[in-house]
Structures are given as structure tokens and as C-alpha cells.
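>>> Okay, structure incoming, though there's no sequence with it:
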């Protein structure tokens, strides 16, 4: 998998076919995404998203593995960002979790490029 640094973002290039199954679910607003319980009821990976600014490609997302383990919410999931970008076929500026920003764009030959940064909020032992 190719990787590179561009300013403060680290980038990778991948394919949506490489991502294990997960459901993308669009909501009417970022506030609706923010109001979801953690985790929402149901089984299987859920990537909840809503447009914050469609023209700018800005979305609010939350990722829920719903595996029954200690991780109730994934604060920054590049794999889900790849799938959403492949489905929408456009560059995105994704705000996920409390301190992450993920940038995506369609890449060459059906790939998706993902760049991101995170802010460390706390360290936990699992």
C-alpha cells in the first residue's frame, strides 16, 4: 500500500474492495449523527454520516464496530472513509470522532487516497 507525507497529513492509497463489510448510513444532519447512542442498536459495522456542507464535500461521520468488545466507537477510520469516498465518487473532508480530520479523494485506477491527522485527547488501557 503506497504511503506518503504531504504537509501535516499522512496519506495512503487503497481500494474499497479491501475493506471488510460495513454499512454506510446517511442521516439528514450532522446533529442527527452526533445524537446517536454509542453504539447504536444493531449488529455489524455501521458508518453513520451526514453532509455538513455538500458543496465543499464536508461530512460528519461516526464509526461503530458493534463487535461487543471494548471499542464502542472508532474515532478515525480510514477504511470507512475509503468506502464512502468510493460510493460518492468525490473528494471529502471528513470530521470523525472528537479530534480527527480525514481528507479523501478518488485516486488512479479506481483507488481512493486518504490523508489524515488526529489530536491525542487521552490515553486509555484496554
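Ah, there it is. Given the structure is predicted, the values throughout are model-derived calculations rather than measurements.

>>> rest of the way, CA atoms for contacts and neighbours
Will do.

>>> Nearest residue to residue 44 in space, please, no chain neighbours.
residue 66 (5.6 Å; CA to CA, 6 or more residues apart in numbering).

>>> Helix, strand, or coil at the one you found?
At residue 66, secondary structure determined by DSSP: H, G, I helix; E, B strand; the rest coil is coil.

>>> put this beside the first:
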């Protein structure tokens, strides 16, 4: 899996099919995504998202593993960002969790490039 530095980010390239079983659920607004106090009911990985600015490709997301191992929310998940980018077919600027930033863009041959910065979990 190739990685490279570009500007202030380190990038990696992946494919949506490398993260099978991730459910994407669009919400009506970023406020609705932020208002979640716990993972929505269900099983399996859930990536909730809403447009912040559709024209600019900015989205607000949260990632919920829902696998029963005590990890309620993933602060910044590149795999889910790859899946969302592939599904929408466009580059994204993603705000996830408490404020991590994930940038994505379409790569060659159906791949997705992903880079970003994570808010530390105190």
C-alpha cells in the first residue's frame, strides 16, 4: 500500500472493497450528526454523515464500530472515509469525531487517496 508525504499531510491509497461491511447513513444536517449521544442501534460498522457544504465537498461524520469491544466511536477512520468517497465519487474534506480532519480524493484505477490529522484522545 503506497504512502507519501505531500504538504503537511501523509497520504495513503486504498480501495473501498478493503473495508467491507461498512454502512453509510446520511443525516439531514451536521447538527443531527453532532447530536448523537451514542451509536444508533444495530450491528456492524456505521459511518453517519451530513453535508456541511456540498459544493466544497465538506462533510461532517462520525464512525461507530458497534462491535461490542468497548470502543464506542472511532475519532478518525480512513477506511470509512475511503468508502464514503468511493460511494460519492468525489473528493471530500471530512470533519470527524471531535474535530479530526480527513482529506480524500479519487486515485487511479478505482482507488482513493486519504490523508489528514487526528484530534488526540485525552
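It's in. This one's a predicted model, so the numbers in the text were calculated from it and none came from an experiment.

>>> Now the TM-score, please.
After superposition, the two chains reach a TM-score (TM-score structural alignment, normalised by the length of the second structure) of 0.96; 122 aligned residues with a CA RMSD of 0.9 Å.

>>> and the residue nearest to residue 44 of the first structure, how far is that from residue 49 of the first structure?
Residue 66 of the first structure is 16 Å from residue 49 of the first structure, where distance means CA to CA, to the nearest Å.

>>> ok, these two, which is more surrounded?
Between residue 66 of the first structure and residue 49, counted using other CA atoms under 10 Å, residue 49 has the larger neighbour count: 25 against 20.

>>> Translate that one into the numbering of the second structure.
Residue 49 of the first structure maps onto residue 49 in the second structure, with residues paired by TM-score structural alignment.

>>> host element of that match?
In this assignment (DSSP states H and E), residue 49 of the second structure forms part of strand 46-53.

>>> Quick check: buried residues in that strand?
46, 47, 48, 49, 50, 51, 52 (16 or more other CA atoms under 10 Å).

>>> Find the residue closest to the second one in space, skipping its chain neighbours.
Think residue 47 of the second structure. Excluding the flanking residues, the one nearest residue 47 of the second structure by CA to CA, 6+ apart is residue 63, at 4.5 Å.
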